[in-house]
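could you work out the structure for the sequence below:
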Amino acid sequence: MNYIKYLLIGTLFGFVLTKAEVISWFRIQEMFRFQDFHMYGVIGTAIIVGMISIQIIKRFNLKDTEGNPISIPPKDASQKKRYIIGGTLFGFGWALTGACPGPLFALLGSGITIFIIPILAALAGTYAYGVFRESLPH
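Modelled structure (predicted):
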């Protein structure tokens, strides 16, 4: 029964992404060609909402749904290289597929069945990470 709320939230998330045209390959192409502000506005708004949310969590010592305190550990500046490499790989994947991981299911749900391939690849990559996690540098 708990999973119903996640299904509803995910459905709402997909609906919002679709209506905001964030899943549009054309919008993503415009962004990577610096032809339109639409996607930059959406991403910028998400960053601002995230920053405000983190400050609220820290300031009011908010707890998660199970009552545990939410802790946000500081980033280690010496790990900057891994963030740059990871972000670059993420950007290449986004540019090549025309979608970031968030809207993959919304794209599939809107009838663009080719996106089953990036979904399967994402699942395979997640599984591989789980298998090799202990032997990877962190």
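
rest of the way, CA atoms for contacts and neighbours
Will do.

just the helices in this protein please.
Secondary structure of the chain, counting by DSSP state H: helices at 2-19, 25-32, 38-59, 80-97, 104-109, 116-132.

now do the buried residues in the last one.
If I follow you right, that is helix 116-132. Neighbour counts using 16 or more other C-alpha atoms under 10 Å place P118 of helix 116-132 among the buried residues.

now the second one, please; I'll put the structures next to each other:
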Amino acid sequence: MDCKDRNCGGVAALSSLLAGLVFGLGLIAAGMTDPMKVRAFLDLAGAWDPSLALVMGAAIAVGLPATLIARRRGRSWSGAPIEWPPSNAIDARLIGGGVLFGIGWGLAGLCPGPALVALGSGGSEAAIFVAAMLGGMALHALLDRPR
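Modelled structure (predicted):
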């Protein structure tokens, strides 16, 4: 039975809401919405804080098996098909995007997920970051559109 044959929209929306809440609460509990904690992780020559590495390790420990199971299933729990990227090639665009992401993360001490959580709690640094992120997304959409 396909997702079109039954009402998957409500289940998918509820699943997304619950996953987002768990993700956001996890970021808050781990202190990842605090830009100073992220900067302390990146400060290898100073007062290095390794706790972010532990958070990343825990995320990989949960995410890797879940991804392997999802790849075998091909459908989400709601029945909707899972869409995987069409390519897994490592090219200049991917490397360039990773470098830009890393530079922004290092300068701001935030990345998109924690920034949105921090924005929800009224962080002014997060508001600036999210505005810049949305501007960058708009610029990318403008430059990357088919000619």
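
quick one: TM-score?
For this chain pair, the superposition-based TM-score is 0.77 by TM-score structural alignment, normalised by the length of the first structure; 133 aligned residues with a C-alpha RMSD of 2.7 Å.

including distance to G67 of the first structure, could the helices of the first structure go into CSV?
Formatted as CSV, the entries for the helices of the first structure read as follows, by distance: least, C-alpha to C-alpha, whole Å:
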stretch, distance to G67 of the first structure
helix 2-19, 16
helix 25-32, 39
helix 38-59, 13
helix 80-97, 31
helix 104-109, 30
helix 116-132, 27
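
out of those, nearest to I72 of the first structure?
helix 38-59 (8.1 Å; C-alpha to C-alpha).

tilt between that closest one and helix 25-32?
Between the axes of helix 38-59 of the first structure and helix 25-32, defined by axes from the mean of the first three to the mean of the last three C-alpha atoms, to 10 degrees, the angle is 80 degrees.

helices or strands next to helix 38-59 of the first structure in the packing?
The helices and strands touching helix 38-59 of the first structure, judged by 3 or more C-alpha pairs under 8 Å, 6 or more residues apart in numbering; DSSP states H and E, are helix 25-32.

out of the helices of the first structure, which is the most enclosed?
helix 104-109 (a mean of 18; mean count of other C-alpha atoms under 10 Å).

read off where that helix ends up in the second structure.
Helix 104-109 of the first structure corresponds to residues 115-120 of the second structure when matched by TM-score structural alignment.

superpose on the first structure and give me the mean offset of the matching stretch.
Here the mean offset of stretch 115-120 of the second structure against the first structure after fitting is 1.6 Å, by mean C-alpha distance after the TM-score superposition for the first structure.

if we can go back for a sec, so which of the helices of the first structure comes closest to P73 of the first structure?
Closest to P73 of the first structure of the helices of the first structure, according to C-alpha to C-alpha: helix 38-59, at 10.9 Å.

what distance separates that closest one from the middle of the whole chain?
Averaging C-alpha coordinates over helix 38-59 of the first structure and over its chain gives two centres that are 13 Å apart (C-alpha atoms, centre = their mean, to the nearest Å).
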